[in-house]
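Novice: what follows is a protein structure lacking sequence information:
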């Protein structure tokens, strides 16, 4: 399954919506995503599973690129 991860680069500040960045990762579960990103220096806001029409919509975006972690 593909997951969209919303995150902030700065872990010491309160999250601000305008600073939210997203990435896409393929993993078996949300827990697997968290384990893959465990050592990264950013603040995860939300992990969203993508499937069906929502996945198709995201894949059509020019910014869609699966991250290799």
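Specialist: Right, received. Where do you want to start? Everything quoted here is computed from the prediction, not taken from an experiment.
Novice: drop to CA atoms for contacts and neighbour counts, all remaining ones
Specialist: Fine.
Novice: so residue 8 is in contact with residue 18, correct?
Specialist: No: counting by Cα atoms under 8 Å, residue 8 sits too far from residue 18 to count as a contact (9.6 Å).
Novice: use this one as the comparison:
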């Protein structure tokens, strides 16, 4: 499954919506995805499964790239 992760780059700062970044990662579950990125020091706001029409829409974006672990 593909998941979209919304995060802040610095875990020590208060989340500000304008600074939110996102990435795509393949995993079995939300817990699996969180464990894969735990060592990166991100302040994870939300992890969302992406499928169906939403996934097709995201694939059209030039920045779409699935993170390999």
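Specialist: It's in. Just so we're clear, the structure is a prediction, and the values are computed from it rather than from any experiment.
Novice: any idea what the TM-score is?
Specialist: Scored against TM-score structural alignment, normalised by the length of the first structure, the superposed chains reach a TM-score of 0.95; 69 aligned residues with a Cα RMSD of 0.7 Å.
Novice: if we can go back for a sec, higher neighbour count, residue 8 and residue 18 of the first structure?
Specialist: residue 8 (21 against 7; other Cα atoms under 10 Å).
Novice: now do the contacts for the more buried one.
Specialist: Residue 8 of the first structure is in contact with 15, 19-21, 42-45, counting by Cα atoms under 8 Å, 6 or more residues apart in numbering.
Novice: for residue 33 of the first structure, helix, strand, or coil?
Specialist: State at residue 33 of the first structure, reduced to three classes by DSSP: H, G, I helix; E, B strand; the rest coil: helix.
Novice: residues contacting the nearest residue to it once chain neighbours are set aside?
Specialist: Leaving out its chain neighbours, the residue that sits closest to residue 33 of the first structure by Cα to Cα, 6 or more residues apart in numbering is residue 27, at 6.1 Å. By Cα under 8 Å, 6+ apart, the residues touching residue 27 of the first structure are 1-3, 33.
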